[in-house]
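> Okay, sequence plus prediction incoming.
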Amino acid sequence: MDVATTAVVLSVGVIVLLVGLMALGWRNRVRRQQEVPAPAGPPGDPGAPLYAAEGQYVVTTSGGDWLDRVTAHGLGNKATATAAVYPHGLLFDRSGAGEVYIPRKNLTGVRLERGIAGKFVEKDGLIVVSWVQDAHSFDTGFRTRYAADKTPLLSSISALIEDTDPLIHPTGKEVQ
């Protein structure tokens, strides 16, 4: 074999090895996270949302550890999504992946961040929702498609957590 052919074969071999090791690591992470409870399913008829915004569901990580992606139950998969705030909870309706519903009682905080496992944007570009289920705490990142949606979505989730009247839209208008 000539030098060029040898280099190509070695390069392809290294790439295959790296992809295999990444797949093995992902599989092992899924196994380690088997005790992570599946998110609650949304109510059968959730009703009309108080506020909804299009964007990207970035990832769910272990609470307080922005690099520890939760792979169990598809929570670690990025997807185009709509974040909808209801009086009873928060729903991430993901395209091509399962819905992630967080009941109101499980929400513990919301904040703006620069990044979370695998997604980094401008300062305060991501909405990160903190929540608990059973003995596990999680952080879920969401990036709104339109910058104008970020503040109202953040306000709606904050109102839900603070147990203020969730029927008041972030703009101050009462929702029918």
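Now that the structure is in, tell me what you want to look at.
> C-alpha from now on. contacts and neighbour counts both.
Will do.
> ok, and what's touching stretch 153-169?
Among residues not part of stretch 153-169, those counted as contacts by C-alpha atoms under 8 Å, 6 or more residues apart in numbering are 50-53, 85-87, 89-90, 104, 107-111, 127, 170, 174-176.
> These in helices, which ones?
When DSSP state H defines the helices, the subset of the contacts of stretch 153-169 inside them is empty.
> alright, now check it against this:
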Amino acid sequence: MTPLELTHLAAGEKSAPVTDWAARIGWLVGLALFIALVYWLMREGWKWRGTLQGDLPELPTAPEEVGEAKLAVLSMSGRYHGSTTAGQWLDRIVAHGLGTRSRVELTLTEAGLDVVRPGATDFFIPAGALREALLGKGIAGKVLSEGGLLVVTWAHGDRLIDSGFRSDHAAEHTEWVDTLNSMIKKSLETTDTEGAR
């Protein structure tokens, strides 16, 4: 066969047109049902986790008092990445809206840490409940660069909770860690002094 004959033969061969529309539609409907099932299972898992964490008390709100305790020591805007059981960065807490990622405005006062989240539940961490602040790289399945996350450990009910925040200006994290830890140390010293009396 000459190259011209081969070209003519190849040009003459065509694939058969696809006419099995029922099979195509069946596959598309099956895929859509599968995606809906996966979404439904994820939603049920989220609700189930919230039910398991139902023993978590209501979140405290910021005190209404004015004066020295209300003066801001530090403030920061950024993102709230979620809360987990302390030390277990994948065990997300979803009860009372703590699992919802959102924008955040943090304000540290002598009374505690005020967490204001537009579109989500605000909460307040009293100064006496603060346990530790550190720089982390991951929380609730979100991984960032080393030191890219401000992790605040606090007590709520009988649990220790880690909450992760990322500032719009990551350079602020170190100042927050130092200020929070000195505030916690001061609070513990005051508690020890009062307990010794």
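Thanks, I have the structure now. None of these values were measured; they are calculated from a predicted model.
> longest strand of the first structure?
Longest strand in the first structure, counting residues (DSSP state E): strand 51-62.
> List only buried entries from the contacts of stretch 153-169 of the first structure.
Buried residues within the contacts of stretch 153-169 of the first structure, counting neighbours by 16 or more other C-alpha atoms under 10 Å: 50-53, 85-87, 89-90, 104, 107-110, 127, 170.
> Strands - which of these land there?
Reading strands off these with DSSP E, I get 51-53, 85-86, 89-90, 107-110, 127.
> Can you pick out the most distant pair from those?
With distances taken as C-alpha to C-alpha, the most widely separated pair in these is Ala53 and Thr108, at 20.4 Å.
> Could you pull out the strands in the second structure for me?
Taking DSSP E, the strands of the second structure run over residues 72-85, 102-109, 112-116, 123-126, 130-136, 138-139, 142-143, 149-156, 159-167.
> Make TSV out of those strands and add distance to Tyr39 of the second structure.
Written out in TSV, the entries for the strands of the second structure read as follows (distance: least, C-alpha to C-alpha, whole Å):
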stretch	distance to Tyr39 of the second structure
strand 72-85	21
strand 102-109	21
strand 112-116	29
strand 123-126	29
strand 130-136	30
strand 138-139	23
strand 142-143	20
strand 149-156	29
strand 159-167	26
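> and Glu5 of the second structure, which of those strands is closest to it?
Glu5 of the second structure lies closest, by C-alpha to C-alpha, to one member of these: strand 142-143, at 61.2 Å.
> now that closest one: which residue numbers in the first structure?
Mapped onto the first structure using TM-score structural alignment, strand 142-143 of the second structure spans residues 119-120.
> Over to stretch 108-116 of the second structure?
The alignment of stretch 108-116 of the second structure onto the first structure (TM-score structural alignment) covers residues 85-93.
> And the contacts of the matching stretch?
For stretch 85-93 of the first structure, the surrounding residues in contact (C-alpha under 8 Å, 6+ apart) are 42, 46-52, 57, 81-84, 99-105, 153, 156-157, 160, 166-167.
> Tell me the buried residues in the helix ranked longest in the first structure?
Secondary structure of the first structure read by DSSP H shows that its longest helix is helix 3-32. Applying a neighbour-count criterion of 16+ other C-alpha under 10 Å, the buried positions in helix 3-32 of the first structure are 29-30.
> Give the aligned range of that helix in the second structure.
For helix 3-32 of the first structure, the matching stretch in the second structure spans residues 23-52, with TM-score structural alignment as the criterion.
> mean deviation of that stretch from the first structure?
After superposition onto the first structure, stretch 23-52 of the second structure sits on average 1.0 Å from its aligned residues (mean C-alpha distance after the TM-score superposition for the first structure).
> How many residues are close by Ala196 of the second structure?
7 (other C-alpha atoms under 10 Å).
> residue contacts, the corresponding residue of the first structure for His156 of the second structure?
Using TM-score structural alignment as the criterion, His156 of the second structure maps onto Gln133 of the first structure. When the contact criterion is C-alpha under 8 Å, 6+ apart, the partners of Gln133 of the first structure are 37, 39, 106.
> Kindly provide the distance from the second one to Tyr51 of the first structure.
For Pro39 of the first structure, the distance to Tyr51 of the first structure (C-alpha to C-alpha, to the nearest Å) stands at 21 Å.
> again with Ser11 of the first structure
Applying C-alpha to C-alpha, one obtains 50 Å for the distance of Ser11 of the first structure from Tyr51 of the first structure.
> before we move on, what about Thr108 of the first structure?
Distance, Thr108 of the first structure to Tyr51 of the first structure, by C-alpha to C-alpha: 19 Å.
> now Asp124 of the first structure
Computed as C-alpha to C-alpha, the Asp124 of the first structure to Tyr51 of the first structure distance reads 20 Å.
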